[in-house]
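S.K.: After the sequence you'll find the predicted model.
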Amino acid sequence: MPSNAPRDEPRETQRPHYAARLEDRVTGRLGRALRRRGWVPRILPYTGYGQASDGVAPGSVRVLARVLLTSPNRPARVDASFERRGYRSFLAAKAPAEPVTLEVGDAVVHVTADRGGYVDVVVPVDLAAGTHEVTFRARQGEAAVGQVVVVARGERLGVVSDIDDTVMVTAVPRLFLAAWNTFVRHPSARTPVRGMAELYRSVRATHPDAPFVYVSTGAWNTASTLTRFLETHGFPAGPLLLTDWGPTSTGWFRSGPAHKDAALDRLVRELPDVQWLLVGDDGQHDPGIYTRAAQRHRGHVAAVAIRRLTPAQQVLAHGTTTSNDPTAPGRGRADHPPHPGDTDPSAALRAPGPATVAAPDGFGLAVALRDVIEGPSTQG
């Protein structure tokens, strides 16, 4: 039997928050009106992930998708209508509580979309390592085909990567710049961070079976845009773990750090053989999130890599020129004094636990991570 996998959010209360109840009423009225006009549910699949069976321990996959209401005149592929400017992806009408049948391997399961129209379910199924198709069907509309990336058992390196200001140059979260990036600029206008694609490709070349997972506080509405960005600029493909903007059962807004904490905990739990390289930037909360993850999951984190933003980029990220990384130069504390090597942006920061390295771009991080990626040098 499949399990209704918990979303990467804090535990919800039994009685939803007022904002969530209000949103649900609006969604219900809008949905009924659109269905009367002939709109039908269509499924937008997201790439999932899972663990292969080894002949003894069973395998399972986490399947992800969203059910939306679309005009019968829209393209059959839901994401084909999102190829234009980013703001259009936020105008989709969700289909909560929609029954969905999915097929993966020899498993056929029936699930129900949640209040946001999302399908997030763990399916016990024995699949070989590699990429497999998942077929989704709603009561109306055409079938949709997605993918799950199944990871082989056995110890291996994997990469968890932030997106904003880590692989893609952005101006989040300053409101007017974030709105410009999200709602106005065409997706093709986004710029990759220098050297990051080369860094990730070097990991893939050395570790062909390494899973890549992109974890961001960005909205699921932007998944198609982000997937095209990663593909266009040569980043290894992998699942996106995003979040849903708007009211929750516990408040008006979701917690970005809590989303990332939960996503990392779940990856460690569901892919226990993977040693994760955690990659982020010091413009927001990544240093603290990754430090906590390394402390909680000793033996499951290979290293932490932080892209150092320039003072100007720090201002765009959070309004000051100061790094949010407490180990950055000038941010030393009594319980964590700065190491002399911190003056070199590529220096490893000597602290208990996995190695932590920092550099202004992917080329600098590649130098600092050489031993992690290629293994320790045997030369004296």
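M.R.: Arrived safely.

S.K.: going forward, measure contacts between C-alpha atoms and count neighbours the same way
M.R.: Fine.

S.K.: Pull the residues that contact the helix ranked longest in the chain.
M.R.: Ranked by residue count under DSSP state H, the longest helix found in the chain is helix 18-36. Identification of contacts with helix 18-36 by CA atoms under 8 Å, 6 or more residues apart in numbering yields 69, 93, 94, 95, 115, 247, 248, 249, 251, 252.

S.K.: one more structure, for comparison:
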Amino acid sequence: MSAGGENLVLFPTIAHQHKASGTWSADVHGWCFDGADDFHFQRTAASFLRRALKIDRNQPDPPFFRERAGGFVVENRKKVVIEVAYDRTNLLAVKTKRNGHFQTKINLTISDDSPMATTTFGAKKVSLTAIRKDCQIDQVGGCYLIPDQGLSIISDIDDTIKFSNVGNREELLANTFLRPFRPIEGMPELFNHLAAPERSFHYISATPWQMVRSVSQFLSEHNFPEGSVHLRKFALKDVTFLKKIFPAYKKKRKVVEDMMFRFPNRRFLLFGDTGEKDPEIYGDIARRFPDQTLGICLRNVSPDLPGSIRFRKAFTNVSPRKWIIFEDVLRLESQFLPEMLGTYQNQIDNN
């Protein structure tokens, strides 16, 4: 929500339950900023991005450009007190950092009478509210309640479910700032086939948080199952930011490992692509968490063949039945995923 130029954003997060007390610990993550006016936008975003995107200075803003570039030139609100609440009770105060972000955890006591919602596939979620009293604005955000047991689908976004062409920097920038976001053919339908009440979805990208609205809109418009979103913190300092904006291998590894530590009884199905470090990262994770890693699906966007030395090395000591390099989603639907889900069901039945 915004008031004047002031904005408050609450990102979609997750919560886990404490067995002893029955309470839930919910992640809170948001952003507080003042939107850039036209003059400020033109003197900042234009001076960096227009040159990189080869847009003539006399040409009007192309479609999508203002919407996606605007977040990089806002004035972040630091040391602002944000109150977070569930059901307008249990208020918790937190201050924003220099980058305008605020993060904390809030304990939720949820009963049968508590306000609750469900996703289209039956997973439970609650609404958290962030309140900024100094300018009388608030914002509601979703928090997904992740059961102790179940299946978690963690997916990269760029070149896994959204066409980005990360390997070509000019195309990557154009696909990010100038063109409509396009889903990879068959991926929305595949993810919806995977959706079920005890399953959760988590989307990871090296895209900066400044573009969270565009990313969330993409997921919603193309009917991907609801889930938490994990983007990258990024500060605009100088023109070199265009060279640093997308690589974020450590971020992806941290999100996946944190999930596995947090939910040791859940199984994880990991989606990524072969364009950068996903095979190496996911292979290492599968070796560290063999019981929790149900399967790894990697869309092939590299010249390496599925049986190449690179992939064999990345998945050393990982069962070949646990990973697949694919180009056609139909292969996943017809063979690999049914086997994975059959294995998962057998594990549930045996427990």
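M.R.: Yep, it's here. Here the structure is a predicted model, which is why all the values come from computation and not from measurement.

S.K.: before we move on, the earlier item: name the member of the contacts of helix 18-36 of structure 1 with the most neighbours.
M.R.: residue 95 (27 neighbours; other CA atoms under 10 Å).

S.K.: Map that residue across to structure 2 for me.
M.R.: Using TM-score structural alignment, the equivalent of residue 95 of structure 1 in structure 2 is residue 77.

S.K.: ok, its match - contacts?
M.R.: Counting by CA under 8 Å, 6+ apart, residue 77 of structure 2 makes contact with 32, 33, 34, 96, 97, 98, 99, 100.

S.K.: wait, which of the contacts of helix 18-36 of structure 1 is closest to residue 267 of structure 1?
M.R.: residue 248 (22.7 Å; CA to CA).

S.K.: my guess is that closest one contacts residue 254, does it?
M.R.: Yes - using CA atoms under 8 Å, residue 248 of structure 1 is in contact with residue 254, at 6.6 Å.

S.K.: any idea which helix or strand carries the alignment partner in structure 1 of residue 264 of structure 2?
M.R.: Here residue 264 of structure 2 is matched to residue 272 in structure 1, going by TM-score structural alignment. Using DSSP states H and E, residue 272 of structure 1 falls within no helix or strand.

S.K.: I figured residue 272 of structure 1 hits residue 300, correct?
M.R.: Yes - the criterion here is CA under 8 Å, and residue 272 of structure 1 meets it with residue 300 at 7.4 Å.

S.K.: does the equivalent of residue 295 of structure 2 over in structure 1 sit in a helix or strand, and which one?
M.R.: Per TM-score structural alignment, the equivalent position to residue 295 of structure 2 in structure 1 is residue 303. Residue 303 of structure 1 belongs to strand 301-307 when elements are defined using DSSP H and E.

S.K.: average offset between that strand and structure 2?
M.R.: Following the fit onto structure 2, the mean deviation recorded for strand 301-307 of structure 1 is 1.0 Å by mean CA distance after the TM-score superposition for structure 1.

S.K.: contacting residues around the match of residue 264 of structure 2?
M.R.: By CA under 8 Å, 6+ apart, residue 272 of structure 1 lies in contact with residue 300.

S.K.: now do residue 294 of structure 1
M.R.: Taking CA under 8 Å, 6+ apart, we find residue 294 of structure 1 in contact with 300, 301, 353, 354.

S.K.: if I look at residue 32 of structure 1, how far off is residue 25 of structure 1?
M.R.: Between residue 32 of structure 1 and residue 25 of structure 1 the computed distance is 11 Å (CA to CA, to the nearest Å).

S.K.: quick one: secondary structure of residue 173 of structure 2?
M.R.: Secondary structure for residue 173 of structure 2, judged by DSSP: H, G, I helix; E, B strand; the rest coil, is helix.

S.K.: Give me the neighbour count for it.
M.R.: Residues lying near residue 173 of structure 2 (other CA under 10 Å) number 20.

S.K.: So the match of residue 264 of structure 2 versus residue 155 of structure 1, what's the distance?
M.R.: 9 Å.

S.K.: Need the residues touching each of the two.
M.R.: If you check residue 272 of structure 1 and residue 155 against CA under 8 Å, 6+ apart, no residue is contacted by both.

S.K.: Helix or strand for residue 263 of structure 1, just tell me which one.
M.R.: Using DSSP H and E, the element containing residue 263 of structure 1 is helix 256-270.

S.K.: So which other helices or strands are in contact with whichever helix or strand comes after that helix?
M.R.: Next helix or strand after helix 256-270 of structure 1 toward the C-terminus (DSSP H and E): strand 274-281. With contacts taken as 3 or more CA pairs under 8 Å, 6 or more residues apart in numbering; DSSP states H and E, strand 274-281 of structure 1 sits against strand 156-161, helix 286-296, strand 301-307.

S.K.: Same list, the ones you listed, but as JSON lines with distance to residue 107 of structure 1 please.
M.R.: Below are these laid out as JSON lines (distance: least, CA to CA, whole Å):
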{"stretch": "strand 156-161", "distance to residue 107 of structure 1": "27"}
{"stretch": "helix 286-296", "distance to residue 107 of structure 1": "33"}
{"stretch": "strand 301-307", "distance to residue 107 of structure 1": "32"}
